[in-house]
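>>> Provided below are the primary sequence and the corresponding predicted coordinates.
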Amino acid sequence: MAVWIQNQTLGLANIIHSGGMVMGPLIALSLVMWLLILERTLFFRRLYRKNMGSRMAITHIRDGRIPDPGQYRGAVSLLVTEFIRTRTGNPKLDRHLLDASVSRINRRMTKFLALISVLAAMAPLLGLLGTVTGMITTFDVLATFGTGNAKAMAGGISEALITTQTGLIVAIPGLYMKGFLERRATNLQQRISRVGLYLRRHL
């Protein structure tokens, strides 16, 4: 097992080295993107679990009772908790505060999604940059040695292909996850907006 891991590590190191200078930024971009995706995935997972209904929400608001985190952790619970902490007791003002709470929470749903989209879109562009630098290397070898140095030519071509491949490998799942997270964010925003309208009518 240790030998296999060592071989895989060496193989990966060789691929990164063969990809040239563009591989470093590509790897960094990929790490940042996936950390943001993981953060959003865990955030949405928490908001989908242990949710409360609209009637339970209005009961907590009328009693001035912040939901128990052990019983309720979902998006509606987050809205109820934030509203109870900011309410004044004035129904007219409280309706505005409720609307502000709904808007604030809905904005939190889309946090980092635009950045994830930008990073996923940048990956194939960096891969294309690697393609260009690899072809430049190949043409430099051709200009210097002609077709007599096949090894140097292969290095430039492999740099071009590896960076293109890596850019697509980073971008495709990144764009898929961005769409997946956007759908979950939209569902939660719609749920919070519906509950917000229900609570507004009963304040």
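Thanks, I have it.
>>> When you work out contacts or count neighbours from here on, use the C-alpha atoms and nothing else.
Fine.
>>> Can you pull up the most central residue in this protein?
Among the residues of the chain, the one closest to the centroid is Ile37, at 3.0 Å (Cα atoms, centre = their mean).
>>> now that one, what's its secondary structure?
helix (DSSP: H, G, I helix; E, B strand; the rest coil).
>>> alright, now check it against this:
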Amino acid sequence: MILQLVELWESVQDFIHTGGNVLYVVALVLFVMWVLMIERFWFLKAEYPKLKKDIIARWDARADTTSWYAHKIRDCWISEASDKLDQRMLLIKTLVALCPLVGLLGTVTGMIAVFDIMATQGTGNPRTMATGISMATIPTMSGLVAAISGVFFSARLDVQVKREKASLADSLPHH
């Protein structure tokens, strides 16, 4: 088991060495994005049902649900719940969009390395040029893979948030 972990770690280190230091930035953006998405899924499954139940109970406990003031209170509660549902969603979408851009930064740095090699050693050594090309392509691929993983799950989160907003509004009847 420990030997497998060591081999896995060495594989990751080789991959990062081949792709360059930009992969650390891609990994950081990916990590933050996934921590935020997991937190949002947890909020939707564990915390939000309690909040929704509390709002519905407060609405049902009101004697007046038909006046203009009651409708404004209802709208306020729905708005507060919507704000809590929307928390960090924009940041998640931004991080998803940032992943390929960070990968492109790796492309630029890798191409600079290729041009450096060409300037100092000429085009006669394909092995050294291949290293720079790897540094150019691997971060791009990594950024795209990170973005693809985030696109699917952030879209799913977005649908769940919209569904919960509509469900809460439907749960608070206005007469």
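Received, thanks. Note that the structure is predicted; figures quoted are calculated from it, not measured.
>>> circling back to that earlier point, ok, now how distant is the residue nearest to the centre of the first structure from Tyr176 of the first structure?
Per Cα to Cα, to the nearest Å, Ile37 of the first structure is found 11 Å from Tyr176 of the first structure.
>>> Let me see the ranges of the strands in the first structure.
With strands called from DSSP state E, the first structure shows none.
>>> Alignment lookup: Glu164 of the second structure to the first structure.
Using TM-score structural alignment, the partner of Glu164 of the second structure in the first structure is Leu188.
>>> okay, now its match: neighbour count?
Leu188 of the first structure has 21 neighbouring residues, counting by other Cα atoms under 10 Å.
>>> what sits against it?
Ala75, Asn106, Met109 (Cα atoms under 8 Å, 6 or more residues apart in numbering).
>>> Out of those, who's the most crowded?
Ala75 (25 neighbours).
>>> if I read this right, that one contacts Tyr48, doesn't it?
Yes - contact criterion Cα atoms under 8 Å: Ala75 of the first structure and Tyr48 qualify, at 6.8 Å.
>>> returning to what we had before: and the residue nearest to the centre of the first structure, how close does it get to Glu159 of the first structure?
For Ile37 of the first structure, the distance to Glu159 of the first structure - Cα to Cα - is 28 Å.
>>> and the residue nearest to Trp77 of the second structure when sequence neighbours are not counted, how many residues sit next to it?
In space, Trp77 of the second structure comes closest to Ile55 once its chain neighbours are excluded; the distance is 7.0 Å by Cα to Cα, 6 or more residues apart in numbering. Ile55 of the second structure has 19 neighbours, counted by other Cα under 10 Å.
>>> can you pull the contacts of Val195 of the first structure?
If a contact means Cα under 8 Å, 6+ apart, then Val195 of the first structure has Ser54, Val76 as its contacts.
>>> Recalculate using a threshold of 6 Å.
Going by Cα atoms under 6 Å, 6 or more residues apart in numbering, Val195 of the first structure touches Ser54.
>>> circling back: would you reformat the contacts of Leu188 of the first structure as TSV and include distance to Lys92 of the first structure?
As requested, the contacts of Leu188 of the first structure are arranged in TSV below (distance: Cα to Cα, whole Å):
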residue	distance to Lys92 of the first structure
Ala75	24
Asn106	22
Met109	27
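>>> so how far does the longest helix belonging to the second structure sit from its counterpart in the first structure?
If you go by DSSP state H, the second structure has its longest helix at helix 126-171. Aligned to the first structure and superposed, helix 126-171 of the second structure gives a mean residue distance of 0.9 Å (mean Cα distance after the TM-score superposition for the first structure).
>>> what's the answer for stretch 32-39 of the second structure, then?
Mean for stretch 32-39 of the second structure is 0.4 Å (mean Cα distance after the TM-score superposition for the first structure).
>>> show me where the first structure has helices.
2-19, 23-48, 54-63, 75-86, 91-109, 113-145, 150-201.
>>> Tell me which of those helices sits most buried.
The highest average neighbour count among the helices of the first structure, using mean count of other Cα atoms under 10 Å, belongs to helix 75-86 at a mean of 21.
>>> now it, how far from the centre of its chain.
With Cα atoms, centre = their mean, to the nearest Å as the basis, helix 75-86 of the first structure stands 25 Å off its chain's centre.
>>> got the angle for it vs helix 54-63?
Here the directions of helix 75-86 of the first structure and helix 54-63 differ by 10 degrees (axes from the mean of the first three to the mean of the last three Cα atoms, to 10 degrees).
>>> Where does stretch 161-177 of the first structure end up in the second structure?
Stretch 161-177 of the first structure covers residues 137-153 of the second structure once aligned (TM-score structural alignment).
>>> Stretch 137-152 of the first structure too?
Under TM-score structural alignment, the match for stretch 137-152 of the first structure is residues 113-128.
>>> now what about the matching stretch, what contacts it?
For stretch 113-128 of the second structure, the external contacting residues (Cα under 6 Å, 6+ apart) are Met129, Gly132.
>>> one more time with 10 Å
The contact list for stretch 113-128 of the second structure, computed with Cα atoms under 10 Å, 6 or more residues apart in numbering, reads 107-112, 129-136.
>>> what would these look like in CSV with distance to Thr18 of the second structure?
Compiled in CSV, the contacts of stretch 113-128 of the second structure are given as follows (distance: Cα to Cα, whole Å):
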residue, distance to Thr18 of the second structure
Thr107, 12
Val108, 15
Thr109, 13
Gly110, 10
Met111, 13
Ile112, 15
Met129, 12
Ala130, 10
Thr131, 7
Gly132, 9
Ile133, 10
Ser134, 6
Met135, 6
Ala136, 10
